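1. take this sequence and fold it.
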Amino acid sequence: MEEIKAVPRREECDKKYQWHIEDLYASDDLWQKDYELLEKSIPELASYEGRLGEGVHTFLEYMNKKQEVMKRFEAVYVYANQKYHEDTGNAVYQKLTAQAQMLSLKLSSATVFEEPELLSVGKETIDGWFEESEDMELYRRFFYELFRQQEHVLSKEMEAVLADVSDMSEDISNIFSMFNNADVKFPAIKGKNGEEIPVSHGRYSLLMESRDREIRKEAFASMYSQYGQYRNTLAATYSANLKSSAFFAKVRKYDSALAMALDGGEIPVSVYTQLIDTVHENMSLMHRYVGLRKKALGVEELHMYDLYAPMVDEVTMKIPFEEAKKIVKKGLEPLGEEYIKVLSEGMDGGWIDVYENQGKRSGAYSWGAYGCHPFVLMNYQDNLNNVFTLAHEMGHSMHSYYSDQNQPYLYAGYRIFVAEVASTCNEALLMEYLLKHTDDKKEKAYLINYFLEQFKGTLYRQTMFAEFEKITHEMAGKGEPLTAEILNDIYYKLNEQYFGDGIVIDKEIALEWSRIPHFYTPFYVYQYATGYSAAIAISRKILSGDEAAREGYMKFLSGGSSMNPIDLLKLCGVDMTTPEPVQSALRLFGELLDEMEELLEQ
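-> Below is the predicted model:
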């Protein structure tokens, strides 16, 4: 048995595997100087309140100052937080992080006048500014976005009222969060030897992946016993959230809460409804997956608590970090020499904080500040999952790098709708590479299973969530009642539809809607399914040798928010206003099912 080593302190770790945070600030003293400069700059920005309508020169002066302040603030905020994430027990960086957060609030407060004041100046006057100064060209898209939604912006007095109401409506989400994270407790379950096993949100997914079926069954019952006990309270909370969305949509003159939620990213409602329709047309694939899972687990009846149990035996693949970098580079070669060159510079040049140390933030992420390369936090373990994590997070970093290099600060950040495309595309390319380069049947089955689980969890499950939201928000918009019984019935029927008759739809699953935090951010989850579909479609085009798609993808990575998300994806030959990207992803799902069925026959 391999020796389990103690987690080292940060100062004991090899600096070769630590990010070069000094690329952002060489010392805390330099950070402090910028922090003090920012504190002085905030009153300067606030002094422009009531003056933006003076003319084009005042506007340009304000925007230039604001962008310089925001760039500096980004660096200050990221440095403080990332130093804190290196060791969350470090009191120095706890303090710096708190200071940066306070600065964020002050900045927001100092610039809150900007949007309503520019709207009050009016489109006609601002169109005149474009004639007066060439420097205004930078702000063409900025003003397009501002005035595009003008019909949904109300009078200054009404906006003030809505701001107050919005604060109260956010309390609905806070109530659910308090219940879900602080108050609800789940009964412990018994292990094989009679030992007590605690059940919590954090442990639940691990328990549902247990190879011991009894543990899965008991954990499932434990979790839903509590949500069932509070189902009426949770139904009232969720219903209040629906009514809040319906209210804001009506007051802001949108056709529906869905239209309001999608308008921020300029996403047509048809993209949402088409996702659901296309998945409905391919439901037989999910039903095949369910049958495959039943066969792989060798059970007479498949239950909802069997959906996350491992279908194949764990494959032990010890992959040290240096080897992982080589594999990722090989897997992403279809993206071209220039991409691999930058990727290599990032993986070898201090972008990544690789290994766990005492107090380090858990998980993995990519983050950074404009004007400096991105940073990736990992807690690398020598296994295949972590190789995929490396490819995923470097996908985010490369997206940020190319957007920062090619866009002005104003348009460098990309929208949520496309945020997971680059990371998922990397994973898909890596998966194809690994599948092509293994003759080991167990290893191939393990890889295909990993891919199948992504389709189930991201494309089908998130679309089912999206459909539940669509149904319930439409009912709320019509003033129809939404009791616990009605919500349970809707959700249970959706599970029947999505999973088919090859599985027992346990009665407890009807309550799952009551524990999904994302439902309190209306119409958010569909983006996981659309982003995943877009990424798979792009990877398929690139792997087929479509050079135009590859070149378009590089333009997409460089686009930031200079175009709306739909038009950015069209650069890659992917049109999310048509069913084709989702159909393309589902065709791959079907091919993977074919392969897995063959492997299980052998």
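
2. can we go C-alpha only for contacts and neighbour counts from here?
-> Will do.

3. figure out how far the strand or helix carrying residue 294 is from the centre of its chain.
-> Taking DSSP states H and E as the criterion, residue 294 maps to helix 283-297. Centroid separation for helix 283-297 versus its chain: 27 Å, with C-alpha atoms, centre = their mean, to the nearest Å.

4. so what does it touch, helix or strand wise?
-> Packing contacts for helix 283-297, counted by 3 or more C-alpha pairs under 8 Å, 6 or more residues apart in numbering; DSSP states H and E, involve helix 484-499, helix 580-601.

5. in the last one, what's buried?
-> Okay, so that is helix 580-601. Residues of helix 580-601 classed as buried under the neighbour-count rule (16 or more other C-alpha atoms under 10 Å) are 580-586, 588-590, 592-593, 596-597.

6. packing partners of it?
-> helix 269-281, helix 283-297, helix 441-454, helix 526-543.

7. most tightly packed of these?
-> Each of these was given a mean neighbour count from mean count of other C-alpha atoms under 10 Å, and the largest, a mean of 25, is that of helix 526-543.

8. dump the helices and strands packed on helix 580-601 into TSV; add distance to residue 324 as well.
-> TSV is the format used below for the helices and strands packed on helix 580-601 (distance: least, C-alpha to C-alpha, whole Å):
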stretch	distance to residue 324
helix 269-281	34
helix 283-297	30
helix 441-454	16
helix 526-543	20
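
9. that older thread, among the buried residues of helix 580-601, which one sits closest to residue 48?
-> Nearest to residue 48 out of the buried residues of helix 580-601 is residue 581 (C-alpha to C-alpha; 46.2 Å).

10. just how off-centre is the longest helix along the chain within its chain?
-> Assignment by DSSP state H gives helix 56-86 as the longest helix of the chain. Its chain's average C-alpha position is 24 Å from that of helix 56-86, according to C-alpha atoms, centre = their mean.

11. counting contacts, what elements does the following helix or strand past that helix pack onto?
-> Scanning forward in sequence from helix 56-86 by DSSP H and E, the next helix or strand is helix 91-111. Contact partners of helix 91-111 among helices and strands, from 3+ C-alpha pairs under 8 Å, 6+ apart: helix 28-46, helix 56-86.

12. which of those helices sits most buried?
-> The most buried one of the helices and strands packed on helix 91-111 (mean count of other C-alpha under 10 Å) is helix 56-86, showing a mean of 18.

13. circling back: nearest to residue 19, of the helices and strands packed on helix 580-601?
-> helix 526-543 (27.9 Å).

14. let's see this one next to it:
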Amino acid sequence: MFLLATIKTLPERKDTPEPLTWDLTKIFPDDAAWETAFQQVQTQAQQLTKLQGTLGKSAKSLVDGIETILSVYRQFEKVYVYASLKNDQDTRDSKYQGYVAQAQSLAAVVDTNSAFLDPEILTIPTTTLATYREAYPDLKQYDQFLDQILANKAHVLPTKAEELIAAAGDVMANPEQTYGVLSNSDLKFPTVTDSDGQQIQLSAGTYSKLLESPNQNVRKEAFQATYKTFGQFKNTFASTLAGEVKRNNYQAKVHAYPSARDAALAQNHIPVNVYDTLIQEVHAHLDLLHRYVMLRKRILQVSTLHMYDLYTPLTGTPALSYTYQEAQTEALKALAVMGPDYLSHVKDIFNQRNIDVVENKGKRTGAYSGGSYDTDPYILLNWQDNLDNLYTLVHETGHSVHSWYTRHNQPYVYGDYPIFVAEIASTTNENLLTDYLLKTQTDPQVRAYILNYYLDGFKGTVYRQTQFAEFEQFIHDSDQHGKALTADYISKEYLRLNQQYYGAAVESDPEIALEWARIPHFYMDFYVYQYATGFAAASTLAQGIASEKDGAREHYLDFLKSGSSQMPIATMQTAGVDMSRADYLEKAFKLFSDRLDELESLLVRL
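-> Coordinates of the predicted model:
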């Protein structure tokens, strides 16, 4: 057994213990097999244009065309996933950088050569299409697929125009790619001194752990060193972010959307009022965040509370710490309430080398769950022995089990799920973990730590992600109105938002104005708000499951199995949460308030 605690410095990829790495041979046995598959998809993609002009000839032609195009995408996704995972395990490896570049170029070819699909379906007369759907049984399984295309009819361009835009996909991905290489590979972080006087190599993974240090000087040094490093390249980061924003605004404009936000939400058929309601409800409950921040200042007994003081546990040194092996055991206990079938899939993920655990030199930062319809779900971690990483493990496992259920209960056409509901599956697991810990931990010191952790998680997921969402809307609106997105311009607004959210109790450290440069999700247009809506919806679902409310678990499992077989809002209504209303957000803030009450009471007695 390999214990992460024995790893003192970041290893090279080749020196990482094999049991702590994912097994990508389950996707392709070796690189040669990938290259063969790549060539096959490339050949098939070139043949797609032969289908153009045939889809409306008959119901059978329509089915054949849809299935041929989906087949190419299905094979392409497997090729892309392998290249992406290989690259992420060591972003310095030029071979797999090349694989990703090839896969992205191939994506542009597939998109270009199939760009006629939606426009051509939209040219089929409504009565003709209705006749096809009624008379040809093989079209029945594509009802939802066709409805989604028809729903965006006003925003689909003629075939030639869509082909040109799709062909530029590789070029348009450049800002995100440049950001990834710069932040993951080219930035050189210094070493900092921890509480024991040891020199620690600063990285995205160690940074979060250092901010939990009970020693304020350690937190300050890590905070300032991180932003000094990013600050040296602030103009480059502003340029890449501006490129991303311009891409999104351009795509929205040419597709006749009023804004990039409207365009992004329309892809998942999410009403804009869901976004607006989130921001309105968060603003209405900022007093709770200010109250929590004031409690933190009082308990930490600091004359000035800084941004780098917002992550250290209020009860001092973390009362709970887990090795990776211990975290797996706790995760299984916490998720047992989901039932034996769900738990069996969690065990498979844990035991079949589907997780890349250890941080190594060049490895992509953060964590995610990835895969395709024909692969296992894979999880990337950068493990640290703390409660946060236990939550991360449970969170990403939620994504992976969601993927397993969807892919084993839906055909390929519906075998994925929209981002909007993806975060609900992961954060339901987080909420179940919190409930489990509060039910099993009776020591007041430990309970206080768990409550503190929950409140920090809520702060980071609901409040912070909504702050990000506001900032994202600001930079897109600014570009749309001709404002230059310079580093100084966007930093000024970011600092203002940060002050509004955290209130007067927190010192407005100038470094935090550059936090936008650290956030990779700003290169995934209008993604972050879904963390906040997802966490709030998951809170309602988890309470029903944990309390064993009649039908709650069964409805939830049905939701995991549904994939994209219906619109996201309808999917969640079926699961028991209406996200077109503010109720679910109000319930989440009520839980936050109740747990803040309990923490305040506990801390008085400690």
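
15. any chance you could compute the TM-score here?
-> Aligned and superposed, the two chains score 0.82 in TM-score terms (TM-score structural alignment, normalised by the length of structure 1); 599 aligned residues with a C-alpha RMSD of 4.5 Å.

16. coming back round to it: how about the helices and strands packed on helix 580-601 of structure 1, which one is nearest residue 238 of structure 1?
-> helix 526-543 (18.3 Å).

17. what's near enough to touch the nearest residue to residue 35 of structure 1 once chain neighbours are set aside?
-> Nearest residue to residue 35 of structure 1 in three dimensions, chain neighbours excluded: residue 76, at 6.7 Å (C-alpha to C-alpha, 6 or more residues apart in numbering). By C-alpha atoms under 8 Å, 6 or more residues apart in numbering, the contact list for residue 76 of structure 1 reads 31, 34, 35, 100.

18. surely the last one touches residue 79?
-> No. Counting by C-alpha atoms under 8 Å, residue 100 of structure 1 does not reach residue 79; the two are 9.4 Å apart.

19. and the angle from the strand or helix carrying residue 386 of structure 1 to helix 441-454?
-> Taking DSSP H and E as the definition, one finds residue 386 of structure 1 inside helix 384-406. Put simply, helix 384-406 of structure 1 runs at 50 degrees to helix 441-454, going by axes from the mean of the first three to the mean of the last three C-alpha atoms, to 10 degrees.

20. where does the following helix or strand past helix 384-406 of structure 1 end up in structure 2?
-> Toward the C-terminal end, the helix or strand that comes next after helix 384-406 of structure 1 (DSSP H and E) is helix 409-412. Using TM-score structural alignment, the residues of structure 2 aligned to helix 409-412 of structure 1 are 412-415.

21. what is the burial count for the counterpart of residue 425 of structure 1 in structure 2?
-> Under the alignment by TM-score structural alignment, residue 425 of structure 1 pairs with residue 428 in structure 2. Other residues near residue 428 of structure 2 come to 26 when the count uses other C-alpha atoms under 10 Å.

22. right, and residue 428 of structure 2 touches residue 539 too?
-> Yes. Shown here, residue 428 of structure 2 and residue 539 form a contact pair, counting by C-alpha under 8 Å, at 6.5 Å.

23. all helices for the stretch 201-350 of structure 1, in order.
-> 201-208, 213-229, 231-251, 257-263, 269-281, 283-297, 321-331, 337-348 (DSSP state H, counting those that start in this stretch).

24. minimum distance to residue 170 of structure 1: which of the ones you listed has it?
-> Per C-alpha to C-alpha, nearest to residue 170 of structure 1 of these: helix 231-251, 8.7 Å.

25. in that closest one, what counts as buried?
-> For helix 231-251 of structure 1, burial by neighbour count (16+ other C-alpha under 10 Å) applies to 231, 233-235, 237-249.

26. for it, packing partners?
-> Counting by 3+ C-alpha pairs under 8 Å, 6+ apart, helix 231-251 of structure 1 packs on helix 156-178, helix 257-263, helix 461-477, helix 484-499.

27. what about 10 Å?
-> In terms of contacts (3 or more C-alpha pairs under 10 Å, 6 or more residues apart in numbering; DSSP states H and E), helix 231-251 of structure 1 is packed against helix 156-178, helix 213-229, helix 257-263, helix 461-477, helix 484-499.

28. let me know the angle separating it from helix 461-477.
-> Relative orientation of helix 231-251 of structure 1 and helix 461-477, computed by the same axes, to 10 degrees: 70 degrees.

29. the inter-axis angle of helix 231-251 of structure 1 versus helix 213-229?
-> Using the same axes, to 10 degrees, the inter-axis angle of helix 231-251 of structure 1 relative to helix 213-229 is 60 degrees.

30. counterpart of residue 339 of structure 2 over in structure 1?
-> Checking TM-score structural alignment: residue 339 of structure 2 goes with residue 336.

31. please apply the same query to residue 114 of structure 2.
-> By TM-score structural alignment, residue 114 of structure 2 lines up with residue 111.

32. one step back: just give me the mean distance for the longest helix of structure 1 relative to structure 2.
-> Once superposed with structure 2, the aligned residues differ from helix 56-86 of structure 1 by a mean of 4.1 Å; criterion: mean C-alpha distance after the TM-score superposition for structure 1.

33. pretty sure residue 324 of structure 1 contacts residue 348?
-> No. Contact criterion C-alpha atoms under 10 Å: residue 324 of structure 1 and residue 348 do not qualify, at 12.0 Å.

34. the two: which is more packed in?
-> Taking neighbours as other C-alpha under 10 Å, residue 324 of structure 1 and residue 348 compare with residue 324 leading, 20 against 15.

35. quick check: chain neighbours aside, which residue is closest to the more buried one?
-> Residue nearest to residue 324 of structure 1 in three dimensions, not counting chain neighbours: residue 387, with 5.5 Å by C-alpha to C-alpha, 6+ apart.

36. over to residue 236 of structure 1?
-> Closest to residue 236 of structure 1 by C-alpha to C-alpha, 6+ apart is residue 483, at 7.2 Å.

37. can you tell me how far that neighbour is from residue 476 of structure 1?
-> Taken as C-alpha to C-alpha, to the nearest Å, the spacing of residue 483 of structure 1 relative to residue 476 of structure 1 amounts to 11 Å.

38. these two - which one has more neighbours?
-> More crowded of residue 483 of structure 1 and residue 476, by other C-alpha under 10 Å: residue 476, with 21 against 17.

39. that'll do, ta.
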